[in-house]
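> sharing a sequence plus its predicted fold:
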Amino acid sequence: MIDSDDIRAAHERIRGHVRRTPVVRMEPDAFGLGYPVTMKLEFLQVTGTFKARGAFNTLLAGPMPEAGVCAASGGNHGIAVAHAAARLGIPARIFVPEISSPAKIARIRETGIDPVVGGARYADALAACEAFAAQTGALSVHAYDAWATMAGQGTTGLEWEEDAPGLDTVLVAVGGGGLISGIARWLAGRVKVVGVEPEGSCALHAALAAGGPVDVDVQSVAADSLGARNVMTRVFETASRHVDRVVLVPDAAIVEAQRRLWLGLRVASEPGGAAALAALTSGAYRPEPGEKVGVLACGANVDLGALAGVI
């Protein structure tokens, strides 16, 4: 398993390639909550999400094969790997499923890489990616089930704790679980980490209930970023030890949180990026009186036409 030294090393490795995203303490009425929350604005990261942290850490951690790298993604991981590979001069092939947002596919193309689009779900893109890696020798960069990915994502928690000391609890959206695992490993024993998943895409919640990784059906407005069918072994091993619990939110609450992020912060958030806030606005997580809560706003690769309809 990764430890704090791995996350600290990742932080040193990727600095200069990623941004130290800001932390903002919001006023009590900003989102209609009646109490203040501290927001980590990770949507301001290069590529629009935290995924760049894990991608750069993986690509910088060791020698790369001549065939380069490949990745399967609902969109954001693919954008990050494509961006990191382009910056570091490494060949890359990106596989995305048909449910991926056109806005995210366009962002991949902006890096100079034309993604391979095929399959109904993330699992289909992953199978195609693994077949490509086996055929060519390319390094498959997993979106979450890899220690280097998790250590890179964990640098989000390192920054958050340094820039907003004294938090009692942080809320983190969960797709495959690499982000929350890295953050929870860093904050272990000091800050409570609560995962937030859509009701229709809850692989970590199901794994914790079952005592191990299990497959789940995925049907959610946030499926293109929080749509993993199975959290797999590494995430489960870490999250089962260090994540306090996982709460579920309906799609309607996620969409409402997108609206409130726009009204309260002027943030154009994708559904997955608003899920953590939805835990508070929907009441799925209710802080104790005086509890100091942080919320990770983690994704801004949104279809602006769809967001306009929400707002």
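Sure, I can see it.
> all contacts plus neighbour counts: C-alpha atoms, from now on.
OK.
> what number of residues lie near the closest residue in space to Pro36 that isn't next to it in sequence?
Spatially, and ignoring its direct neighbours in sequence, Pro36 is nearest to Pro28 (4.1 Å; CA to CA, 6 or more residues apart in numbering). Burial of Pro28 is recorded as 12 neighbouring residues (other CA atoms under 10 Å).
> doesn't Leu263 lie inside a helix?
Yes: with DSSP: H, G, I helix; E, B strand; the rest coil as the criterion, Leu263 is part of a helix.
> that one: neighbour count?
14.
> before we move on, what about Gln45?
For Gln45, the neighbour count with other CA under 10 Å is 20.
> one more: the one 3 residues further on?
When neighbours are counted by other CA under 10 Å, Gly48 registers 22.
> grab the most central residue of this structure for me.
Leu179 (5.3 Å; CA atoms, centre = their mean).
> now stretch 182-202: buried residues?
182-188, 191-202 (16 or more other CA atoms under 10 Å).
> same deal with stretch 85-98?
Applying 16+ other CA under 10 Å to stretch 85-98 flags Ala85, Ile90, Pro91, Ala92, Arg93, Ile94, Phe95, Val96, Pro97, Glu98 as buried.
> and these, which of them are in helices?
Ala85 (DSSP state H).
> show me the two of the buried residues of stretch 85-98 that sit farthest apart.
The span of the buried residues of stretch 85-98, defined through CA to CA, is set by Ile90 and Glu98 at 25.6 Å.
> next, the one to line up against it:
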Amino acid sequence: MSDLPAPVTRDDVLAAQDRISGRVRRTPVLAPVGDDPVWLKLEHLQVCGVFKTRGAFNRQLAGLERGEIGDAGIVVASGGNAGLAQAYAARELGIRATVFVPETAPAVKVARIESYGATVRRAGREYAEAHAAAVDFGDVEGAAFAHAYDQPDVVAGAGTLAEELLADEPGTDTIVVAVGGGGLYAGVAAAARGRARVVAVEPELAPTLHAAVAAGRPVDVAVSGVAADSLGARRAGGLAVAAAQAEAPVSVLVGEDAIVEARSRLWRDVRIASEHGAATAYAALLSGAYSLAPGERVAVVVCGANTDLATL
């Protein structure tokens, strides 16, 4: 559609990789054991425990280069992880940060955001309401807006994990990612386009990209479920939809039980403490929502670990 933004490109991702080098971790890839053809990209080991740290640094560093960020700093709306990453990056770069979160944001994430020196403000019960409040704040105070998932700098930063993955495991056929607003998917798609297939996995109770692909544009959907704290965007971003139109992903949905079981299996079998949203990608394989072809080499991105360990 003509009103969609141009998709992020691999050149954008490579520029982001250069920009954030030395500020984020190059996370390892866990090789399979025996006949298991599934690799795990351990992005939950990223600084702040989430892939969003990559996009946060890229957004703020690029914003500083362009002269967009002044004394008011940056403002972001987040269910938790984007705010955490932006707050950390802002502290490291000496930038003021204000983070708007829904009233339902997990206390463990809010406490960590505040520990990085950011000001936290609560607004509404869903991400969309916190987003509107953050935009208003930016307009009034002059803070530069950092989108949680639908900004070229943020998307390009997320894509750097796929660059690492494909450099470490160039024989990868398929990369499986969880989708909320679609920033991770759009970045991975940009980096992998023409090199690896992308499988976009969403909870049945938050099918934002699935609905957008069907409609040909971002549309609002109702969101709920165990993964809503990290995959709870009400609509997919325009950059994610543009990426899907540039090269259609394999789009699958998984149920609540499958997500819970995948998270449990990651802990029980691999000792990975993931959040439900991060386990959603793995759930597609365990549940059979995505079936591997003979000889297919698949990498699953475990994208976040900011969870309550007492619930494992």
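Great, that's in hand. Since the structure is predicted, the reported quantities are computational estimates derived from the model, not experimental observations.
> count the neighbours of the aligned residue in structure 2 for Ala103 of structure 1 for me.
Taking TM-score structural alignment, Ala103 of structure 1 has Val108 as its aligned residue in structure 2. Neighbour count of Val108 of structure 2, defined by other CA under 10 Å: 12.
> surely Val108 of structure 2 is in a helix?
Yes: assignment of Val108 of structure 2 by three-state DSSP places it within a helix.
> for it, what are its contacts?
Applying CA atoms under 8 Å, 6 or more residues apart in numbering to Val108 of structure 2 gives the contacts Asn306, Thr307, Asp308.
> assess the claim that the first one and Lys52 are in contact.
No: counting by CA atoms under 8 Å, Asn306 of structure 2 stays clear of Lys52, with 11.7 Å between them.
> which residues are in contact with both of the two?
Applying CA under 8 Å, 6+ apart, one finds that Asn306 of structure 2 and Lys52 are jointly contacted by Asn81.
> quick one, helices of the stretch 201-311 of structure 1?
Assigned by DSSP state H, counting those that start in this stretch, the helices in the stretch 201-311 of structure 1 fall at 203-210, 223-226, 232-242, 251-265, 271-281, 304-310.
> no, scratch that, I was asking about the stretch 51-200 of structure 1
51-60, 76-88, 102-110, 122-136, 147-163, 178-187.
> tell me who's in contact with the aligned partner of Val155 of structure 2 in structure 1.
Taking TM-score structural alignment, the alignment pairs Val155 of structure 2 with Met150 from structure 1. Residues counted as contacts of Met150 of structure 1 (CA under 8 Å, 6+ apart) are Ile2, Gly54, Tyr144, Gly178, Leu179, Ser181, Gly182.
> same question, Val302 of structure 1
Ser101, Ala103, Lys104, Ala268, Ser269, Glu270, Pro271 are the contacts of Val302 of structure 1 under CA under 8 Å, 6+ apart.
> quick one: which of these is nearest to Asn76 of structure 1?
Lys104 (6.8 Å).
> show me the subset of the contacts of Met150 of structure 1 that structure 2 keeps too.
Checked against structure 2 using both residues aligned by TM-score structural alignment, their matches' CA atoms under 8 Å, those keep these contacts: Ile2, Gly54, Tyr144, Gly178, Leu179, Ser181, Gly182.
> just send these back as TSV, with distance to Val246 of structure 1 too.
Output for these, formatted as TSV (distance: CA to CA, whole Å):
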residue	distance to Val246 of structure 1
Ile2	21
Gly54	22
Tyr144	17
Gly178	14
Leu179	14
Ser181	12
Gly182	15
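> show me which of those residues are buried.
Neighbour counting with 16+ other CA under 10 Å marks Ile2, Gly54, Tyr144, Gly178, Leu179, Ser181, Gly182 as buried within the kept ones among the contacts of Met150 of structure 1.
> my guess is the first one contacts Thr149. True?
No: shown here, Ile2 of structure 1 and Thr149 do not form a contact pair, counting by CA under 8 Å, at 10.3 Å.
> mutual contacts of those two, please.
With CA under 8 Å, 6+ apart as the test, Ile2 of structure 1 and Thr149 reach no residue in common.
> burial check on Ala9 of structure 1, number of neighbours?
Neighbours of Ala9 of structure 1 (other CA under 10 Å): 15.
> now for the counterpart of it in structure 2: which residues touch it?
Taking TM-score structural alignment for the superposition, Ala9 of structure 1 sits opposite Ala15 in structure 2. Contacts for Ala15 of structure 2 (CA under 8 Å, 6+ apart) come out as none.
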